[in-house]
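>>> can't give you the sequence, but here's the structure:
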């Protein structure tokens, strides 16, 4: 306001100066209480502006003096707010560091200072109680949060975690359900409810929960679709082995929906193919497996593809597997499949050629077993044994076949399906319980004797050995007599090794 008055005063002064310069100063007369003043118009304007400016400044001074008590109160409130923020910050840091006693002391101090942020003070009180190991105080603090609409979600989360810490699964699920029912809820509530339903194998209820979470935009469409696909496969798994045709038809519908929803979800695709093949629809099963292989090759896919037909010759089966590998030739699983199809066809040279594409990769138990099989069919049992030894010590890799060579991939228990749903929904990755339990599948390794056989790989030389005599004492290299020149096909003996009178025999 003062700035505006100054601007007006300067404009008026400029206008008066212009009037004075032009030679037309004007005339003004002022009469007040018997007094009379004659002056120029410019002087009158300047005097009037000065009086107005002085009056305004006087008024502002009076207002400043009148507002002094209120201004002092605001300063005290601001100082208290700064102190409260500092105490809250130090309290949260102490709680995060696990210093329960310091956190509780600061929480009590913050309760007196943080009048404008009671929610933060209650959160600090709860976290301080947890850091101090006082479950009753933490329970009371989180319960007090439920009285504040903006703090209810945080209160339910804290109460759920306390219930889980003391093993009260039902109480934890109750708080998660109440939190999920709030207009503004958190993703943790959805995940806690999902896990609670998975624990009891309530696949249908879990699917409804995933759908509602998508509708409320709690989770992204990708996570919701992954969860629904895994849940559909879990539902199909419980009906797959049922003797009732209606249940098996229901399992087929569920597995087909899972494969359609997530073509990269191998358990759903494999299960749908298995059920379709059992229903006499091998063509549709093969088409689904081929589509999945194009999207994301997986070992279980080609195993299921291999078993679609049981009346074909090895050559025909190898041709089918080669066709599957050609759908995604750059993938690692396709390179492995090229080796497998050569082994199926009994093509040892083709297997040796195909396995070269895997030589640059890190050796795992699975690839070492594959190298051992290739070496065995190529007539190299000693090299096969070497790869078998590496397979026993190399890093394990899931092969997704069962321990029984005739068993099924993804033969999961309900608890395994529950873990798979959470893992696949969150990360898109599958779990392999048998691999996690370090169970080993040795059916992929060739059966070889553990001792050397007489002579396929170590043979005595057909030519007669011609030994030469040396003294029994040890000599330095420069003192040894020069050995005779070797005959054609014979190896020169080492100077430090004592020769035998005849060739060694393989043991």
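Now that the structure is in, tell me what you want to look at. What you see is a predicted model, and the numbers here were worked out from it, not measured in a lab.
>>> contacts, neighbours, all on C-alpha from now
Will do.
>>> And the spatially most central residue of the chain, how far from residue 412?
Nearest to the mean C-alpha position of the chain, counting by CA atoms, centre = their mean, stands residue 427 at 4.5 Å. Separation of residue 427 from residue 412 (CA to CA, to the nearest Å): 19 Å.
>>> cool, and residue 145?
42 Å.
>>> neighbour count winner among those two?
Set residue 145 next to residue 412 and count neighbours by other CA atoms under 10 Å: residue 145 wins out with 23 against 17.
>>> Residue 159 is in contact with that one, correct?
No - using CA atoms under 8 Å as the test, residue 145 is too far from residue 159 to be in contact (10.1 Å).
>>> Can you tell me the SS state at residue 36?
Secondary structure, DSSP: H, G, I helix; E, B strand; the rest coil: residue 36 is strand.
>>> So it versus residue 28, what's the distance?
10 Å.
>>> before we move on, what about residue 252?
Where residue 28 is concerned, residue 252 sits at a distance of 106 Å (CA to CA).
>>> Residue 354 too?
Residue 354 sits 113 Å away from residue 28, going by CA to CA.
>>> and those two? which has more neighbours close in?
Higher neighbour count among residue 354 and residue 28: residue 354, with 20 against 14, using other CA under 10 Å.
>>> Show me what the helix or strand containing the more buried one packs onto, helices and strands only.
According to DSSP states H and E, residue 354 maps onto helix 348-355. Under the contact criterion of 3 or more CA pairs under 8 Å, 6 or more residues apart in numbering; DSSP states H and E, helix 348-355 touches helix 332-345, helix 365-377.
>>> here comes the other one, which I'd like you to weigh against the first:
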């Protein structure tokens, strides 16, 4: 665009110059070789312009002829390079599609048309073709040669890392990941693998340095960095809580500042403060954490902040938590437990029943059973609540990769992944029920993995769980229910009645067991409940 404007300006200037000369007549006299030449100014200007144009055109022609060999060679070189890049592109697509033969063919063609020292992608295509052909030793050699080239070093480390993982050599894989993390902290695969190595060895400071290096690249989301730092600082504080209380408090308080809705950080920070007799600050941290995310560990530590408090004082603190988060199941359960300890059975029952109305689950029914046993001692009612607890959804727990734990941990015990534990209701119970009932699930999605540490159940519990899983009674060949050393056999075999028709005998009940509430036994509307 600028060239066009410049050309127009030059033409316009020439036009103005010739017009100016045309309006001012005059003569130009030139004496040369004894002769005198006289022409007008307009003719002289046109002649000078023609001579300059002729000189420029002649120079362009001479230059073009002189540079013609280079121009022709450059044309064929560009054409060859374009063909090479086309072959390289086709080879990369073939490698991605898994076509080993075409990838190798295009690699050879590209290597002939393009110099490998000027185009690193040829080395990558060569290594990928070797991997597709199953020649992993050759591929590893090519990845190792890439380490000598600064431009290809990260690619070579990535290839060697994947090959080490394929061979199951975890130490070698982490070695290559560590080298890559030192060069480029923004690489997620390198940072994750190196973090797993350092967290597995409890090197929390080294892991924090890696996260700080990743933060300095400004290529990772700030919230992700803060979450990782909070988890690592919480793990560090957890390890130092019994040995270096000051350092543990500093790490936990910083973790709580980075992630206020992370209950383990608040719990560790409050524990450290309580041990330093700073009850007020620790209580504020727990209150803020409770407002952000109600958690039973937060409630338990807050209620028992002062070991010497009376049970009524603990009840008052539980009620204060309830005022911070009203209409919450964890708040009601905290008040119910504190009221049970204070022997205020009416308040405990009301709070537990309110929790069940909001979210019926196993822990709430077990708490009602404890209240009933402490208040009336009615074993029939206690068994009724226990039976409901067996059928109810499980309480939330820390779950990571199918492993269920009562306590939070920074890494998964199954995979070693950082920050893998989630506070949620385990979904593994459905898989347990289906396996205990020895039936096929109605849909493949219902076949969930079993928990890593399944709780032991007696025969009666297994029958009730299996009954609930299938949504109806099972045909049990023989079951023995053990209760206080008394054995009662329940035959589920079909028996012939007086009319000769088969009839299913009901399981025997103990005399003082009223059974399950009929409202809870409506099998026609029973469905699976995952949560």
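Right, received. Where do you want to start? Predicted model only: the values in this text are computed from it and were never measured.
>>> Overlay the chains and give the TM-score.
TM-score for the superposed chains, counting by TM-score structural alignment, normalised by the length of the first structure: 0.67, backed by 425 aligned residues with a CA RMSD of 4.5 Å.
>>> Any idea which of the helices and strands packed on helix 348-355 of the first structure gets closest to residue 172 of the first structure?
Residue 172 of the first structure lies closest, by CA to CA, to one member of these: helix 365-377, at 42.4 Å.
>>> neighbouring contacts of the closest one?
Contacts of helix 365-377 of the first structure with the rest of the structure, by CA atoms under 8 Å, 6 or more residues apart in numbering, involve 343, 346, 348, 351-352, 355, 358, 381, 383-388, 390-399, 444-446.
>>> Weed out the non-buried ones from the residues you listed.
343, 346, 348, 351-352, 355, 358, 381, 383-385, 387-388, 390-392, 394, 396, 398-399, 445-446 (16 or more other CA atoms under 10 Å).
>>> Which of those residues fall in helices?
343, 348, 351-352, 355, 381, 383-385, 387-388, 390-392 (DSSP state H).
>>> Dump these into TSV; add distance to residue 196 of the first structure as well.
Formatted as TSV, these follow (distance: CA to CA, whole Å):
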residue	distance to residue 196 of the first structure
343	47
348	53
351	49
352	51
355	47
381	53
383	52
384	49
385	49
387	46
388	44
390	43
391	40
392	39
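>>> among these, which two are most distant?
Largest separation among these by CA to CA: 348 and 392, giving 23.7 Å.
>>> where do the strands sit along the stretch 201-350 of the first structure?
For the stretch 201-350 of the first structure, applying DSSP state E, counting those that start in this stretch gives no strands.
>>> That one: helices as residue ranges?
203-215, 221-240, 245-261, 266-278, 282-295, 299-306, 314-326, 332-345, 348-355 (DSSP state H, counting those that start in this stretch).
>>> want to throw those into TSV with distance to residue 457 of the first structure?
Formatted as TSV, those follow (distance: least, CA to CA, whole Å):
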stretch	distance to residue 457 of the first structure
helix 203-215	58
helix 221-240	50
helix 245-261	50
helix 266-278	43
helix 282-295	41
helix 299-306	34
helix 314-326	29
helix 332-345	22
helix 348-355	18
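>>> show me the biggest helix of the first structure in terms of residues.
helix 68-96.
>>> mean distance, it to its aligned residues in the second structure?
Compared with the second structure after fitting, helix 68-96 of the first structure deviates on average by 1.8 Å (mean CA distance after the TM-score superposition for the first structure).
>>> from the chain's centre, how far out does that helix sit?
Here helix 68-96 of the first structure is found 40 Å from its chain centre; the criterion is CA atoms, centre = their mean, to the nearest Å.
>>> so after it, what's the next helix or strand?
Next along from helix 68-96 of the first structure, by DSSP H and E: helix 100-113.
>>> Next, the angle from that following helix to helix 68-96.
Taking axes from the mean of the first three to the mean of the last three CA atoms, to 10 degrees, one finds that helix 100-113 of the first structure is oriented at 160 degrees with respect to helix 68-96.
>>> what's the closest residue to residue 219 of the second structure other than its chain neighbours in contact with, if anything?
Residue nearest to residue 219 of the second structure in three dimensions, not counting chain neighbours: residue 186, with 6.4 Å by CA to CA, 6 or more residues apart in numbering. For residue 186 of the second structure, the contacting residues are 214, 217, 219, 220, by CA under 8 Å, 6+ apart.
>>> Next, residue 186 of the second structure: secondary structure please.
From three-state DSSP, the assignment for residue 186 of the second structure is coil.
>>> by how many degrees do the helix holding residue 354 of the first structure and helix 332-345 diverge?
Using the same axes, to 10 degrees: helix 348-355 of the first structure against helix 332-345 is 170 degrees.
>>> I'd like to check the angle between helix 348-355 of the first structure and helix 365-377, please.
150 degrees.
>>> What lies in contact with helix 348-355 of the first structure?
Contacts for helix 348-355 of the first structure (CA under 8 Å, 6+ apart): 335, 336, 338, 339, 340, 342, 343, 371, 374, 375, 377, 378.
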